[in-house]
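*Asks:* Quick check, what structure comes out for this input:
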Amino acid sequence: MQNWYCYAKTVAEQVAWKVAGERRLDLVVVNPVLTLGPLLQPTLNASTAHVLKYLTGSAATYVNAAQAYVDVRDAAEAHIRVYEAPEAEGRHICAESTLHRGEVVRILAKLFPEYPIPTRCKDEVNPPKKGYRFTNKKLMDLGIQFIPVTQCLFETVKSLQEKALLPVVSCISDD
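*Replies:* The predicted structure is shown next:
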């Protein structure tokens, strides 16, 4: 599929499991999905660019794809909870929910109607793609209460505005 970022993450985890087994180390892994939320850094990252393109008008359509999302604060908390829990073991999928890109743009359009958010799918012929099924139960059992993806998207956009990476557009019309 030539998705080198995901491939590299997969291979790195496979090597970590192999080395841990050879050295008889306990390994616990947190696997965050596409991570959004308030930015700490003053510049754009790849995950946030995924949202920004729908707000700037640079994407006239959205792709027929589904993606799992998690708030950066939940990803950070997941690492801490797993580290502090002696009973934690294995892999922990760090995701709040999976949304089709059409749902993402509908949420963005409802929250921020002043931006030129696309309303058409690039692939209008095929049915909407389904997201992968996952469970975040292991992290929820450790006490994580995931921030809803709608709140995460809202705070991502507000952070982009505060960092001047996205202009604030007035939604007041002249009508």
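*Asks:* Please count neighbours and contacts with C-alpha atoms only from this point.
*Replies:* OK.
*Asks:* Would you mind measuring from Val104 to Gln14?
*Replies:* Val104 is 31 Å from Gln14, where distance means CA to CA, to the nearest Å.
*Asks:* ugh, wrong one, I meant Thr35
*Replies:* From Thr35 to Gln14 the distance is 21 Å (CA to CA).
*Asks:* Another sequence for comparison is provided below:
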Amino acid sequence: MQFVHIDDLASAHIFLMECPQATGRYICSSDDTTIHTLSKFLSNRFPEFPIPTDVLDEMEEEEPLHFSSQKLLNLGFKFEFGLEEMFDDAIKCCKQKGFL
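*Replies:* Okay, here's the model as predicted:
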């Protein structure tokens, strides 16, 4: 599973529009993980939101798929946010909007 913070995604779009060397398509993903690792991360980081894991117990853990953003990074783009900030901001936004 690939992840990117929405602010990094928007910044990458602007960066590529302003970069004369940019051509073609770009992968924009700062983090990759598996569903097992993500569920453990979310359970530890947000214990107030129980993550059902009974289905995961029946699934074999897999290696994460890696999609490289190296082409984007080679042009000089830098990601500002990691998985922690992505979910911290998502939870904060959902709380502010009354979804959680």
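*Asks:* Structural similarity score between the chains, please.
*Replies:* Here the superposed chains carry a TM-score of 0.85, computed using TM-score structural alignment, normalised by the length of the second structure; 99 aligned residues with a CA RMSD of 1.7 Å.
*Asks:* Looking only at neighbour counts, state which of Val104 and Gln14 of the first structure leads.
*Replies:* The residue with more neighbours, out of Val104 of the first structure and Gln14, is Val104; 20 against 12, by other CA atoms under 10 Å.
*Asks:* And that one, which helix or strand is it part of?
*Replies:* Here Val104 of the first structure sits within helix 101-111, counting by DSSP states H and E.
*Asks:* Now do the helix or strand that that helix is followed by: which elements does it pack against?
*Replies:* Next along the chain after helix 101-111 of the first structure, taking DSSP H and E as the criterion, comes helix 137-141. In terms of contacts (3 or more CA pairs under 8 Å, 6 or more residues apart in numbering; DSSP states H and E), helix 137-141 of the first structure is packed against helix 72-84, strand 90-94.
*Asks:* from the chain's centre, how far out does stretch 138-147 of the first structure sit?
*Replies:* Centre-to-centre, stretch 138-147 of the first structure and its host chain are 16 Å apart (CA atoms, centre = their mean, to the nearest Å).
*Asks:* Next: stretch 109-128 of the first structure.
*Replies:* Centre to centre, stretch against its chain (CA atoms, centre = their mean), the figure for stretch 109-128 of the first structure is 18 Å.
*Asks:* Give me the buried positions along that stretch.
*Replies:* For stretch 109-128 of the first structure, a neighbour-count test (16 or more other CA atoms under 10 Å) marks 109, 112, 114-118, 121, 128 as buried.
*Asks:* can you name the farthest residue from the center of the second structure?
*Replies:* For the second structure, the largest distance from the centre (CA atoms, centre = their mean) belongs to Pro20, which lies 26.9 Å off.
*Asks:* ok so, going back, mind reading off the mean deviation between the helix holding Val104 of the first structure and the second structure?
*Replies:* When the second structure is superposed, helix 101-111 of the first structure averages 1.5 Å from its matched positions, counting by mean CA distance after the TM-score superposition for the first structure.
*Asks:* which part of the second structure lines up with that helix?
*Replies:* Under TM-score structural alignment, the counterpart of helix 101-111 of the first structure in the second structure spans residues 35-45.
*Asks:* returning to what we had before: format the buried residues of stretch 109-128 of the first structure as JSON lines; extra columns: distance to His92 of the first structure.
*Replies:* Putting these into JSON lines (distance: CA to CA, whole Å) gives the following:
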{"residue": "Ala109", "distance to His92 of the first structure": "32"}
{"residue": "Phe112", "distance to His92 of the first structure": "33"}
{"residue": "Glu114", "distance to His92 of the first structure": "38"}
{"residue": "Tyr115", "distance to His92 of the first structure": "36"}
{"residue": "Pro116", "distance to His92 of the first structure": "37"}
{"residue": "Ile117", "distance to His92 of the first structure": "33"}
{"residue": "Pro118", "distance to His92 of the first structure": "34"}
{"residue": "Cys121", "distance to His92 of the first structure": "32"}
{"residue": "Pro128", "distance to His92 of the first structure": "27"}
